[in-house]
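Okay, sequence plus prediction incoming.
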Amino acid sequence: MSAPAFDLQSHSTRSDGSLEPAEVVARAAAAGVRLLALSDHDTVDGLDEALAAAQEHGLRLVTATELSCLDGDREDLHVLGYGIDHHDPALLDALERWRADRAARGDRMADALEQEGFALDRAPLEARRAAGLPVGRPHLAQAAFDHPGNAERCRREGLADFGQLLGTYLVPGARAFRRRTTPTVAEAIGVIHDAGGVAVWAHPFWDLDHDAEVIDTIDRFVAVGLDGVEAFYITHTREQTLLLAGLCAERGLLSTGSADFHGPDHPRFHAFRAFDRCGAEPDLGPLGPV
């Protein structure tokens, strides 16, 4: 089966991607994407540049952002907001508040890495912040991994790249992880709706492991306004994909998909259209047609 012509999650230098927004669009077009979303974390700053590039390259761009949310004890679930008015003042105010909360968490995690004995050069991190760019867990992990003072420790612990360092020290439950305080999933969905968009839970099986837990969580989120689920995702298995697509069809939810492009050198998320529909049909609703 041919690769999908839509790819509804990608990231630029405005969050944790490695390419400028216009270059993300150019690469997507070259890869055969006809319907693209630029969905940087907790920001819409790259969308005007991306929209101009999309017109130049002849593809459709969906305005989007990916919001990091709290859900009880779960500390980093992601809700995608699609079709938002990215100039809406209330949306911009909410994003500014949530980024400030994320920045404070970044400082707490940097402190925690140092308390764990990692050397950390904060100058590149502060340079990103001074340029108005976010400092998230990938940037902290990269700074720690790249520091020569940590090279021997990384070899000893089998941390072959910054992603493995992130997964060992900066995920929920790990020693250097610190949680955000806002928004909840319901708050994020409300802001997305108020900005004219639809809310989709990103990569459920990236966050949760068990079918029953995912099903229960979808139903809880639907009760607070969730519009869809990212059923088709680069790390989902065939069984997970078909389960999610079937649930979306049964519940009348949108079913979207992505390869979650972060840049050509990313160890996992480096290629557009690199996800499988497994024979199921997406329901893109107002985002489509492709």
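Yep, that arrived. Keep in mind the model is a prediction, meaning the values are calculated, not measured. Numbers count the residues shown, from 1 in each chain.

okay, CA-based contacts and neighbour counts for the rest of this
Fine.

burial of I215, as a residue count?
14 (other CA atoms under 10 Å).

ok, now the one 4 residues further on?
By the criterion of other CA under 10 Å, D219 has 14 neighbours.

And here is the other one:
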Amino acid sequence: MEIMIQQASNGNYIDLHVHSSFSDGVLTPEELVERAQAEGLSAIAIADHDSVAGVAAGVTAGKERGVEVVPAIELSVQFKSYKDVHLLGYGLDWSDRGFLERLNDLRERREGRSRDILAAVNNRLASEGREIIGFEEVSTHAKETIGRPHIARAMIGRGYVDSVEEAFRRYLVPCNVPKRYWPMDDALATIRRLGGAAVLAHPTSVSILRSELRSIITELVGLGLDGVEVFNNMAQPEEMAALQRITGDLGLVATGGSDFHGIEEGQEMGRGRGGIRFDGALLVPLKVLIEQRRKL
């Protein structure tokens, strides 16, 4: 089965998965919109990890530059024994007070985890005879939620490593502290309650076994899953074709996104593995679904 979508017939391209400096991206929401305009994209979705703090600025900048910014979020979720499953929520009410309180609680927990990881990294640095890194120094690299990429950038600034990849390999992975996750059923119900559409991000990060993945996605549909990020940077072409078949068989929405952070070598906004681009037609059924949810 041939993968859609290599080229849009009308040149209308999008990217439904980018990160800003309000989570673990490098660029501000305004800079993301500027980059999207330069790349010729008609729409992007700012989907920060457990945060919607950058959405308002992104939407405003998008209106000024003629780039549609879809409000979104990427939640870290647990489903059965599968941990750190990423769930994208599109078009949800990002001003809901209860939701913001829940995100603030998650942000505080994440900050505590980041402090513990930094303490472990500093122990390793001290054993190497290097000066430790203060949390305040790390926080200068983040707008809101502080995570491991911000520690990596602080280490690069000190000259301790040459790249984010090296920081993770030598320090951040060995010094990792387990996350706490949203239960899948709760995350799906929350996105639906807020009028949004729930999409499973880069599914091959959950499993590369196609029969297992089909079984997982089928079960998630029963819990309220709306779509699958078919076109992404983690999947090989044949895996994207398989995801496309599963999505079609189950009547789900298919989306595509680069998972752009601005720090991965060779990764570009608006492009997936092999240089494929994401057709603007992917946004149409997603927006239809979101509009239907808002009317309920």
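Yep, it's here. The model shown is predicted, which means the values in this text are computed figures rather than measured ones.

Could you check how far R170 of structure 2 is from A152 of structure 2?
10 Å (CA to CA, to the nearest Å).

Tell me which of those two has more neighbours.
Between R170 of structure 2 and A152, counted using other CA under 10 Å, the more crowded position is A152 (25 against 13).

Translate that one into the numbering of structure 1.
For A152 of structure 2, the aligned position in structure 1 is occupied by A141, per TM-score structural alignment.

Mind listing residues that contact whichever helix or strand G257 of structure 1 is part of?
Under the criterion of DSSP states H and E, G257 of structure 1 resides in strand 254-258. Strand 254-258 of structure 1 has contacts (CA atoms under 8 Å, 6 or more residues apart in numbering) with 6-10, 200, 227-234, 244-245, 248, 272-275, 282-285.

Kindly report the same for stretch 261-277 of structure 1.
3-7, 9-12, 16-19, 24, 28, 31, 33, 163, 232-235, 241, 257-260.

how about a cut-off of 6 Å?
Around stretch 261-277 of structure 1, the neighbours that count as contacts under CA atoms under 6 Å, 6 or more residues apart in numbering are A3, P4, S10, H11, G17, S18, F232, Y233, I234, A259, D260.

okay, the top strand by length along structure 2 sits on what stretch of structure 1?
If you go by DSSP state E, structure 2 has its longest strand at strand 68-79. Residues 60-71 of structure 1 are matched to strand 68-79 of structure 2 when aligned by TM-score structural alignment.

Report the mean distance between the matching stretch and its aligned residues in structure 2.
For stretch 60-71 of structure 1, the mean deviation from structure 2 after alignment is 1.5 Å (mean CA distance after the TM-score superposition for structure 1).

buried set for that stretch?
The neighbour-count check on stretch 60-71 of structure 1 (16 or more other CA atoms under 10 Å) flags R60, L61, V62, T63, A64, T65, E66, L67, S68, C69, L70 as buried.

same check, this time on stretch 272-282 of structure 1
F272, R273, A274, F275, D276, R277, P282.

if I look at the residue in structure 2 that T241 of structure 1 lines up against, how far off is V230 of structure 2?
Under the alignment (TM-score structural alignment), T241 of structure 1 pairs with M240 of structure 2. Note on M240 of structure 2: its distance to V230 of structure 2, by CA to CA, is 6 Å.

So which of the contacts of stretch 261-277 of structure 1 wins on neighbours?
Going by other CA under 10 Å, F232 tops these with 31 neighbours.

hmm, back to that, now the buried residues of stretch 272-282 of structure 1 as a markdown table including distance to A94 of structure 1?
Below are the buried residues of stretch 272-282 of structure 1 laid out as a markdown table (distance: CA to CA, whole Å):
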| residue | distance to A94 of structure 1 |
| --- | --- |
| F272 | 30 |
| R273 | 31 |
| A274 | 32 |
| F275 | 32 |
| D276 | 34 |
| R277 | 34 |
| P282 | 30 |
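
Now the terminal residues of stretch 278-286 of structure 2, how far apart.
OK, stretch 278-286 of structure 2 end separation, CA to CA: 14 Å.

for stretch 196-204 of structure 1, same thing?
First residue to last in stretch 196-204 of structure 1 (CA to CA) measures 23 Å.

so how far is it off the chain centroid?
11 Å (CA atoms, centre = their mean, to the nearest Å).

do the same with stretch 45-54 of structure 2
Between the centre of stretch 45-54 of structure 2 and the centre of its chain there are 8 Å (CA atoms, centre = their mean).

Which parts of the stretch 51-200 of structure 1 are strands?
60-71, 74-82, 198-201 (DSSP state E, counting those that start in this stretch).

Does anything pack onto the first one? Which helices or strands?
When contacts are defined as 3 or more CA pairs under 6 Å, 6 or more residues apart in numbering; DSSP states H and E, strand 60-71 of structure 1 sits against strand 35-38, strand 74-82.

Would you mind telling me which of the ones you listed is nearest R99 of structure 1?
strand 74-82 (13.8 Å; CA to CA).

And that closest one, how far out from the chain middle?
8 Å.

Would you mark the buried spots in that strand?
Residues of strand 74-82 of structure 1 classed as buried: E75, D76, L77, H78, V79, L80, G81, Y82 (neighbour count, 16+ other CA under 10 Å).

same check, this time on stretch 262-274 of structure 1
For stretch 262-274 of structure 1, the neighbour count (16+ other CA under 10 Å) marks H262, G263, P264, F269, H270, A271, F272, R273, A274 as buried.

What distance separates the opening and closing residues of that stretch?
12 Å.
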